[in-house]
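A.B. asks: Kindly return the folded structure for what I paste below:
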Amino acid sequence: MTVHNELRLLPWSGPNGKPCFLSPATDGGYLSRLADNTEAVQLGLGAELLEHALDVLAAEDAEDEELHLLAIDLTGALRDILRVAESRGHRLPTTSGAVSQPGEEGPHLSASAFC
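C.D. replies: Coordinates of the predicted model:
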């Protein structure tokens, strides 16, 4: 089993919204731990926001402004969670059983890799 030797996509953006990356040589260092903690916070906030969204949508008296703000918050949380998923997906180890589809990037694992 080998590990991807790619730059790690960090869970925050740089100037002008550009992605930030961390060299794998610094894995386990301060920035890596900060990124891990930031990802955990983002995922936790996303889960809390989902619960709030379910409550708001279940209420029959939700106002347009409240729904608009909810949509903005959900969009931000989805952006953060997709970035976490992309970053973690690129760091998955590959195995000899990896399955790749033409034109797709990133690691691909067969179902047997999860058993």
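
A.B. asks: CA atoms for contacts and neighbours, from now on please.
C.D. replies: Noted.

A.B. asks: so how far is E39 from the residue positioned nearest the centre of the chain?
C.D. replies: The residue lying closest to the centre of the chain (Cα atoms, centre = their mean) is V84, at 1.7 Å. According to Cα to Cα, to the nearest Å, V84 and E39 sit 6 Å apart.

A.B. asks: Can you work out which residues contact both of these two?
C.D. replies: The contact sets of V84 and E39 overlap at P11 (Cα atoms under 8 Å, 6 or more residues apart in numbering).

A.B. asks: To check against the first, give me the structure of this:
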Amino acid sequence: MADTTETARLLPWTSPDGKPCLLVGDGTGYVSRIADTMEEAQLCLAAELIEEAWRVLGERTWTSGELHLLAVQLTESLADVHRVAESQGARLPHPDDEGDGGPQLPAEAFG
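C.D. replies: From the prediction side, this is the model:
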């Protein structure tokens, strides 16, 4: 039998007034797929921005305006990546949840 437990998911966008948007569901619907696609795009953009930042900083020929723009873009990207991490982390199974929570360490590992 399929698990029909519904949880609230933090979406990778905010409302027009800047409030968090949440989706309640099992994670298989249309809006969930759009959110997955958007999160993937945000993470790819962050990776590209990191490469660009290393290039710009490595050249050591930047202006204060270029550094300011880079800082703004990195901050925006960091906020997006933080939201993705919060959203995905909230959907991970917790150790005290029932069911298979992934691999378990043997008791001997704790000395």
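
A.B. asks: Just the TM-score for the two chains, thanks.
C.D. replies: In this superposition the chains share a TM-score of 0.79, using TM-score structural alignment, normalised by the length of structure 2; 100 aligned residues with a Cα RMSD of 2.6 Å.

A.B. asks: The residue nearest to the centre of structure 1 and W12 touch, don't they?
C.D. replies: No: counting by Cα atoms under 8 Å, W12 is not a contact partner of V84 of structure 1; they are 9.6 Å apart.

A.B. asks: same for the longest strand along structure 2, what does it pack against?
C.D. replies: If you go by DSSP state E, structure 2 has its longest strand at strand 7-14. Judged by 3 or more Cα pairs under 8 Å, 6 or more residues apart in numbering; DSSP states H and E, strand 7-14 of structure 2 is in contact with strand 20-25, helix 30-59, helix 64-90.

A.B. asks: how much does the longest one stray from structure 1?
C.D. replies: Compared with structure 1 after fitting, helix 30-59 of structure 2 deviates on average by 0.3 Å (mean Cα distance after the TM-score superposition for structure 1).

A.B. asks: Likewise for the shortest one?
C.D. replies: Here strand 20-25 of structure 2, set against structure 1 after superposition, deviates by a mean of 0.6 Å using mean Cα distance after the TM-score superposition for structure 1.

A.B. asks: With the last one instead?
C.D. replies: Between helix 64-90 of structure 2 and the corresponding residues of structure 1, superposition yields a mean separation of 0.3 Å, by mean Cα distance after the TM-score superposition for structure 1.

A.B. asks: how much does that helix deviate in direction from strand 20-25?
C.D. replies: 30 degrees (axes from the mean of the first three to the mean of the last three Cα atoms, to 10 degrees).

A.B. asks: Give me the angle between the longest strand of structure 2 and strand 20-25.
C.D. replies: Here strand 7-14 of structure 2 runs at 140 degrees with respect to strand 20-25, directions being taken by the same axes, to 10 degrees.
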